[in-house]
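# sequence and predicted model, in that order:
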Amino acid sequence: MKLRKTHSIAAFLVFLFSILLLPPPSYALIATVKGIVSKVSDGDTLHVITEKGKDLKIKLYGCDAPEIEKRNKRTGQITIPGQPYSEEAKQALKKMIYKKRVRVDIIDIGRHHWMASLIWLKKRCINLEMVREGYAEAYRERLKQPYYAEFSYTEQQAKFRKKGIWGLSNYERPSEFRKRLRIRGS
């Protein structure tokens, strides 16, 4: 019990100091829109129909969920295998936000026209919830301040509690899985 308490205190202090010692954020939100979630593709990708009727493809900013299997649309055969816990991550995201009205804070636009965004359901940051519950890892390679510290801290807590993907004995980071199978980056 003492080890758990010490670990929690140390993690909290790292989080606190990282916030206090960091430079101010060097980004600006591109836009904020509201809409209804019309589709959940996997544990970190969804579609939102905005109030103006535009269909936006959204990637959860700061999250990288296990890769879901890919199938040939014509034959139905699996072309790329999925990772363990990918279907659970997709279903968790779907349960949280499918057909619900959300706020989308767009942070970046990718080269394939997806929008890296924070998704808010009332005052809940869905991105952080996915990391907190172990359905996705913090995508450190793409995280910027002021989010890096909070996402990293949240991931450390999920790891410590062995939540979701962190309870798997053979967990492989989605980025490593894509690299190994030479899948185009998400």
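Yes, it's here.
# going by C-alpha atoms from here, please, whenever you check contacts or count neighbours.
Will do.
# center of this protein, which residue is that?
What sits nearest the mean C-alpha location of the chain, by C-alpha atoms, centre = their mean, is residue 63, with 2.3 Å.
# how near is that one to residue 131?
Using C-alpha to C-alpha, to the nearest Å, residue 63 is found at 7 Å from residue 131.
# residues shared between the contacts of those two?
Residues touching both residue 63 and residue 131 (C-alpha atoms under 8 Å, 6 or more residues apart in numbering) are 137-138.
# returning to what we had before: can you pull the contacts of the residue nearest to the centre of the chain?
44, 127, 130-131, 136-139.
# now, those residues that are in helices?
By the criterion of DSSP state H, membership of those in helices covers 127, 130-131.
# please compare the first structure with the one that follows:
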Amino acid sequence: MRVSLLIFCLLLFALPASSQTSIQGKVVSVADGDTITVLDKSNRQHKIRLYGIDTPEKRQAFGQSAKKYTASLTAGKAVKVIAYDTDRYGRTVGVVMVDGINVNRAIIKAGYAWQYRKYCKESFCKDWLQLEREARVSMRGLWDFSGDPVPPWEWRKGKRSGKSSGEKTNSVYTASAPGTYHGNVKSHVFHDPSCRHYNCKNCTETFQTRDGAVAAGYRSCGQCDP
């Protein structure tokens, strides 16, 4: 009997935190599209990083729009956070529920987030990826334009490496790396990083040099690379 009880206790404590831990409280701050602060009944603040999604950074195009959308769902409201992990900054990583609404899922569906490829590992992540695709096709949220936005994880990588992202504050176009050229596979026109068409929808071919683009049969945009 004692052995059975011991085994039961060991199994109980071996369960993942996500099956045991939840936080309930009021949202007192929205830092950006995927980070909020919850104040629990004990007046303890919990910084929450929304699990499985990645919204544009505040300095990226649509970063402020994503923040406003998240705030519209959560600010000042009572929430339940189902915790899945703790990140390196000490934030609780979890799914946020408000009045039965899965906030993480709603943000992707509205077109203000990517499904976070590297960290979204639960079974429902496939559904979230499909929602992202549907939002893109329907041109909702950040997908409502003629170019391709740079995922925030790539944008952050560029900032850490000291490279300029090429993103203008009033534009959705972000250069992936200065010095490279993007070629439109349909028109066979290439653009340099300063061009507003640099990340156009069909600009999927890249060249390290102007001569390389020309050799591949592409011609200069004319407006950005005379």
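Now that the structure is in, tell me what you want to look at. Source: prediction; values computed, not measured.
# TM-score for this pair?
Once the chains are overlaid, their TM-score stands at 0.74 when taken by TM-score structural alignment, normalised by the length of the first structure; 145 aligned residues with a C-alpha RMSD of 1.6 Å.
# re the thing from before, the residue nearest to the centre of the first structure -> the second structure?
With TM-score structural alignment as the criterion, the equivalent of residue 63 of the first structure in the second structure is residue 53.
# where in the second structure does the longest strand anywhere in the first structure fall?
Secondary structure of the first structure per DSSP state E: the longest strand is strand 31-42. The aligned range for strand 31-42 of the first structure in the second structure is 21-32, by TM-score structural alignment.
# which residues in the first structure form helices?
Using DSSP H, helices in the first structure cover 2-21, 86-97, 126-132, 147-161, 174-181.
# so which of those is nearest residue 112 of the first structure?
When these are ranked by distance to residue 112 of the first structure, counting by C-alpha to C-alpha, first place goes to helix 174-181 at 16.7 Å.
# ok, how many other residues are close to residue 2 of the first structure?
7 (other C-alpha atoms under 10 Å).
# report the contact partners of it.
Counted by C-alpha under 8 Å, 6+ apart, residue 2 of the first structure has zero contacts.
# the closest residue to residue 39 of the first structure other than its chain neighbours and residue 84 of the first structure, how far apart?
Distances taken as C-alpha to C-alpha, 6 or more residues apart in numbering place residue 47 nearest to residue 39 of the first structure, at 5.0 Å, with adjacent residues excluded. Separation of residue 47 of the first structure from residue 84 of the first structure (C-alpha to C-alpha): 23 Å.
# trace residue 143 of the second structure over to the first structure, please.
Aligned partner of residue 143 of the second structure by TM-score structural alignment: residue 166.
# what's the answer for residue 79 of the second structure, then?
In the first structure, residue 79 of the second structure lands on residue 102 (TM-score structural alignment).
# burial count for its match?
Neighbours of residue 102 of the first structure (other C-alpha under 10 Å): 24.
# and if you look at residue 20 of the second structure?
Around residue 20 of the second structure there are 12 residues (other C-alpha under 10 Å).
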